[in-house]
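In: show me how the following folds:
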Amino acid sequence: MSRHSQWDSSLSFIFAMIGAAVGLGNIWRFSYVLYSNGGGTFFIPYLIAIAIMGIPFLILEYGVGFSFKDSFSNIMRKINPKYEFVAWALVLFVFIVTIYYMVILSWDLIYLLASFTFNWGTDTAAYFVQNVGGSSNLSNAGFLLIPTTVGVLILWVIIWFIANRDVDKGIGKVSKIMIPALFIIMGIIIVYALTLPGAGLGINTLLTPDWGRLADVNIWLAAFAQIIFSLSMGQAIAITYASYLPENSKLIDNVLIVVASNSLFEICTAFGVFSILGYMSVTAGTPMTQLVTEGTGLIFVVFPMIFNIMGPIGRILAPLLFLAILFAGVTSALGFLEPMLNSTAEKLDWSRKRTATVLAIIGCAFSLLLTTGISSYLVGIVDSFVNEFGILILIAVQCIIFAWVYGVDRFLDVLNESSTFTVGKTWTFIIKYLLPIVLIIMWVSGIIKLFSTAKSFEIIIDLIIIASVMAVAYFMTRIKQPEEDS
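Out: Alright, predicted model coming up:
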């Protein structure tokens, strides 16, 4: 069997985990979620979600990965051969995340290059539709958005170049450079943003509490969803990365460092984003409500518009912002790819280099399908379905398997052995009872929301994804491993 990789230190692991957690969602999703879910009031469900879901589940994942020191599919097979199918379904869904994530990163790469000349012009929305993301008009599906296509090819080569090396020399080394660089760049942007005229208006708009919203169940679901997506929870990334840890690692301490870094990053970034939106509101006389948008609209339409009116400082901030997004995206994409890479290499007894090459070719081919004239529409459909349907239910299933079938108490010794902080009955209770219930409620509400608004084209795409995942998961489960573990 191929030798299981190992980090050279806990520091490589911590930077890689922060890299996997801190991604595009922290930069462009969190500020919108905070604003649209009761402002300052949202911090209450957000902090509770971290305490009862983010930290406990990551502790479980670290315990599982560190105890078994194996790939996710092998871990599930060791617990019960029937569960290997669940493992493959999950790592395939996470691999699909890598596929569309690379397309979004390609958009960012285009904007990074455009930011040196402000190529996007005055109509930033038209530039995005015509050159980068396309529209939802299905008649545009027949042609490629060439800049996006070229960007995808370049980025897949970069990801392959890093991923085909041993984890420590590839992901570990890149994370140690990119994550500190990302934090420094965002720090510069945030500090400058806070000095802009109108920053106060932006932050007040962001934080103004709406206490009545606390009774709204949707606010709580939004908080739990943000924690899952923000920490890349339950996606086998933490289990895979933790399986590479050296002996005597302080598992629980590492969880707390990663969660704190992730939350501080997204909260500080939200202050920066809204300070800049406040500046735009004051300078251009545009009401804040018209400027606040989520995701790609915020970063690729509103922000270039703001940089246009900023003068010389906009010429500095624009490349910095798009470079920060690129760093955050690359380290996250490596995290999304790793569970599939590790499980496939162990299953087929392939070298890491061979597995990374095959997966990069397959991943790149599918990413290219998402660079047509309906690129952003397709990415949106796949993103919603994979997260709301696939990953959520599989996190709940994992929780039940590790807690009830394998027995969560079996991880206590390994978790507490070298850690400064320890876990016990409260943690066990959360994993066994509280989390499965919360996750299943979230899944049901997500499914209702997803399918009550879905158009027939979107449902066809969803069905293709589910059929493909089930077929490949079944195929991978049926393959006999070259050497069964003794």
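
In: going forward, measure contacts and count neighbours with C-alpha atoms only.
Out: OK.

In: residues of stretch 403-418 that come out buried?
Out: Ala403, Val408, Phe411, Leu412, Val414, Leu415, Asn416, Ser418 (16 or more other C-alpha atoms under 10 Å).

In: sitting in helices, which of the residues you listed do you find?
Out: Among the buried residues of stretch 403-418, the residues falling in helices (DSSP state H) are Leu412, Val414, Leu415, Asn416.

In: from Phe421, how far off is the third one?
Out: Right, the one you point to is Leu415. 9 Å (C-alpha to C-alpha, to the nearest Å).

In: anything in contact with each of those two?
Out: Ile252 (C-alpha atoms under 8 Å, 6 or more residues apart in numbering).

In: next, the contact list for Gln189, please.
Out: You called it Gln, but residue 189 is Ile. Going by C-alpha under 8 Å, 6+ apart, Ile189 touches Gly272, Leu317, Leu320, Leu321.

In: try Leu291
Out: Here Leu291 is in contact with Leu277, Ser281, Leu298, Val302 (criterion: C-alpha under 8 Å, 6+ apart).

In: out of the ones in helices among the buried residues of stretch 403-418, who's nearest Met17?
Out: Leu415 (17.3 Å; C-alpha to C-alpha).

In: distance of that closest one relative to Leu435?
Out: From Leu415 to Leu435 the distance is 19 Å (C-alpha to C-alpha).

In: who's in contact with Val330?
Out: Contacts for Val330 (C-alpha under 8 Å, 6+ apart) come out as Leu105, Ile159.

In: return the residues in contact with Trp156.
Out: Trp156 makes contacts with Met102, Ala360, Cys364, as judged by C-alpha under 8 Å, 6+ apart.

In: export those residues as TSV, with columns for distance to Ile158, secondary structure and neighbour count.
Out: Listed next are those as TSV, based on distance: C-alpha to C-alpha, whole Å; DSSP: H, G, I helix; E, B strand; the rest coil; neighbours: other C-alpha atoms under 10 Å:
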residue	distance to Ile158	secondary structure	neighbour count
Met102	11	helix	27
Ala360	10	helix	23
Cys364	11	helix	24
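
In: next up, for comparison:
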Amino acid sequence: MATATTQTTRREAFGSRNVFILSAIGSAVGLGNIWRFPYVAYEGGGGAFLIPYLCALLTAGIPLLFFDYAIGHRFRGSAPLAFRRMHRAAEPLGWWQVLICVVIATYYAVIIAWAAMYTWFSAQITWGKGNEEAFFGEFLQVANVAETGVSTQFVPQVGIPLIAVWVIVIVIMGLGVKRGIGRANTVLMPLLTLMFAVLVVQALFLPGAAEGLNAFFTPNWEALADPGVWASAYGHIFFSLSVAFGIMVTYSSYLKRKTDLTGSGLVVAFANSGFEILAGIGVFAALGFMAQAQGVDVSGVAESGITLAFVAFPTIVSQATGGSIIGVLFFGALVFAGITSLISVLEVVVAALQDKLGWGRVRTTLTVSIPVALISIAMFSTTTALAVLDTTDAFVNAFGIMAVALVAVIVVAWILHKLPVLREHLNRRSSFRIGRFWMLLVGALAPVVLGYLFVSEIIAKTGEPYSGYPQWFLAIFGWGMVISLVVLAVLLSLLPWRRNSHAKEDPEYDAFLVEEDYEPDAETGAVRVASMSKGARS
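Out: Prediction:
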């Protein structure tokens, strides 16, 4: 009986530290790196923005990345299990992160589907009548929610590739951590890097590229006096490195016991930032060409997000020599970056239920992925999908990810007083040792910055209806979504753990406890300092 239980509860693991690093970079490098960072940097002072960006990276991004790594690796579990092992009352924090990932997965997949279709369109440059009309009118067939309500009208050119995306992702997830996620990132991340490097080289040789780069890098030192620029830098770093999603907690739980955690974290953080700067160079070189072709200043064509990707870039592709190659590389890069990020988001959910219920990998993957895929297809293959996506993304990011990050840091640092335990765990296994300054950054600076950003978002969202959407619409997909995530997180934490789940028995976790002189409470799974020394144990 004991042997059977051990086999059931043994955690999967990445094949090597390098595979973990590629997977962590794959999670961090997503759509936002390509279409958000360049515009944020441009608006935040161009070259001068690198100062608040680097400050945010060093004082918040990397410390919180270490924070997530330490929790996942030390407590050997998905987000809910790791927080539960820290203290039973902290379990809802993990489920809060899991539910945020469920919501993100539903709409993130559809953006990958858009990019897949535009990769195909790029090969023949078939955009329709005009780029803006082609995307919003002909491709998405956007309807006004104030007039139509939430539509159920199916848009086949979105729905069919969305189904294909989910099939690919479900297969990857079903293969497991080593054979599925690890191998996918081992293939996709080098391809993504190669494709984007070629794209940047192509863009640099376009007429007007120099003007675009001047706009991107020319420093506006006055912007550094604006607190909003610094807040923007910190806000971007939080989302860019995938902290507080539960992703890095989950991924680090799959690492072997003697892994260099802080060294790995530094590689991931700087690789992510390097990719963002590379994206900025490529995007603004292309925008410089677009501005020259239209006879306007770069500021007249600089866009962010969906408009940059699906309106501005098709214009560049249509006008540039060799535009088809640029389009295929750009939208193909979006597809690869999106898939590596989406599988990391889904893994948070799969790992949580696998730990909670003690099920096998395939069964848990299908139980999670199929309902999420069906919701995604039903909600985001319709004519009102863009409004739902816009609202859900804005509210879940502001009042989901940012809020759970704030609460988690306060709970772990100030209520449970676990930062010394996490610091000691990191230093036992890492080449780059951290001291009390790390605890100060996580326990003091992070709550202040997150609190400021959170309050700023509340003021912005309550001042006037977001994007002019009807109040009933915001109540359902905005405020209602945010509140329901918290309520459901608490309810999920009240459900009992299966007897054969990781909450009760895990050989890898037990090995950590013997090594570090900690032991779990048999009833709650919380960790307490052992009463006997290592010598007495042995």
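
In: TM-score for the pair, please.
Out: Here the TM-score for the pair of chains, by TM-score structural alignment, normalised by the length of the first structure, is 0.97; 485 aligned residues with a C-alpha RMSD of 1.5 Å.

In: coming back round to it: would you turn the ones in helices among the buried residues of stretch 403-418 of the first structure into TSV with distance to Ser10 of the first structure?
Out: Listed next are those as TSV, based on distance: C-alpha to C-alpha, whole Å:
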residue	distance to Ser10 of the first structure
Leu412	20
Val414	16
Leu415	15
Asn416	16
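
In: tell me the counterpart of Gly435 of the second structure in the first structure.
Out: In the first structure, the residue matched to Gly435 of the second structure (TM-score structural alignment) is Gly424.

In: next one: the closest residue to that match other than its chain neighbours from Leu60 of the first structure, what distance?
Out: Closest residue to Gly424 of the first structure apart from its sequence neighbours, by C-alpha to C-alpha, 6 or more residues apart in numbering: Leu412 at 7.1 Å. The gap separating Leu412 of the first structure from Leu60 of the first structure is 9 Å, by C-alpha to C-alpha.

In: repeat for Leu463 of the first structure
Out: 32 Å.

In: likewise for Leu368 of the first structure?
Out: Distance from Leu368 of the first structure to Leu60 of the first structure, by C-alpha to C-alpha: 36 Å.

In: residue in the first structure matching Gly15 of the second structure?
Out: Checking TM-score structural alignment: Gly15 of the second structure goes with Asp8.

In: wait, its match sits on Asp166?
Out: No - the pair Asp8 of the first structure / Asp166 is not scored as a contact, 10.8 Å apart, by C-alpha atoms under 8 Å.

In: residue contacts, the corresponding residue of the first structure for Asn185 of the second structure?
Out: Aligned counterpart of Asn185 of the second structure in the first structure: Ser175 (TM-score structural alignment). With contacts defined as C-alpha under 8 Å, 6+ apart, Ser175 of the first structure is in contact with Ser12, Phe15, Ala16, Gly19, Thr331.

In: is it true that the third one touches Lys169?
Out: No - contact status for Ala16 of the first structure versus Lys169: not in contact, 11.7 Å apart, counting by C-alpha under 8 Å.

In: for burial, what's the neighbour tally of Thr307 of the second structure?
Out: When neighbours are counted by other C-alpha atoms under 10 Å, Thr307 of the second structure registers 15.

In: what lines up with it in the first structure?
Out: Using TM-score structural alignment, Thr307 of the second structure sits opposite Gly297 in the first structure.

In: aligned partner of Ala109 of the second structure in the first structure?
Out: Under TM-score structural alignment, Ala109 of the second structure pairs with Met102 in the first structure.

In: the helix or strand harbouring Ala365 of the first structure packs against which elements?
Out: Secondary structure assignment for Ala365 of the first structure, by DSSP states H and E: helix 352-369. With contacts taken as 3 or more C-alpha pairs under 8 Å, 6 or more residues apart in numbering; DSSP states H and E, helix 352-369 of the first structure sits against helix 84-114, helix 146-163, helix 312-348.

In: and it with helix 312-348, angle?
Out: Helix 352-369 of the first structure runs at 120 degrees relative to helix 312-348, counting by axes from the mean of the first three to the mean of the last three C-alpha atoms, to 10 degrees.

In: on the three-state scheme, Glu519 of the second structure is what?
Out: strand (DSSP: H, G, I helix; E, B strand; the rest coil).

In: so what's it up against?
Out: Counting by C-alpha under 8 Å, 6+ apart, Glu519 of the second structure has contacts Asp510, Leu513, Val527, Arg528, Val529, Ala530.

In: what do you get for Thr152 of the second structure?
Out: Counting by C-alpha under 8 Å, 6+ apart, the residues that Thr152 of the second structure touches are Ala378, Met379, Thr382, Thr383.

In: buried sites along the helix holding Ala365 of the first structure?
Out: Neighbour-count burial for helix 352-369 of the first structure [16+ other C-alpha under 10 Å]: Arg352, Lys353, Thr355, Ala356, Thr357, Leu359, Ala360, Gly363, Cys364, Ser367, Leu368, Leu369.

In: could you do stretch 295-308 of the second structure as well?
Out: Result for stretch 295-308 of the second structure [16+ other C-alpha under 10 Å]: buried residues Asp297, Val298, Val301, Ala302, Glu303, Ser304, Gly305, Leu308.

In: just the ones of these in strands?
Out: When DSSP state E is applied, those are split such that none fall in strands.

In: need the contact list for the counterpart of Ser264 of the second structure in the first structure.
Out: Mapped onto the first structure by TM-score structural alignment, Ser264 of the second structure lines up with Asn254. Each residue near Asn254 of the first structure by C-alpha under 8 Å, 6+ apart is listed here: Ile14.

In: repeat for the one 4 residues further on
Out: Contacts for Val258 of the first structure were tallied using C-alpha under 8 Å, 6+ apart; they are Ile14, Met17, Ile18, Ala21.

In: could you dump those into a markdown table and include secondary structure and distance to Ile96 of the first structure?
Out: Formatted as a markdown table, the contacts of Val258 of the first structure follow (DSSP: H, G, I helix; E, B strand; the rest coil; distance: C-alpha to C-alpha, whole Å):
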| residue | secondary structure | distance to Ile96 of the first structure |
| --- | --- | --- |
| Ile14 | helix | 25 |
| Met17 | helix | 20 |
| Ile18 | helix | 21 |
| Ala21 | helix | 17 |
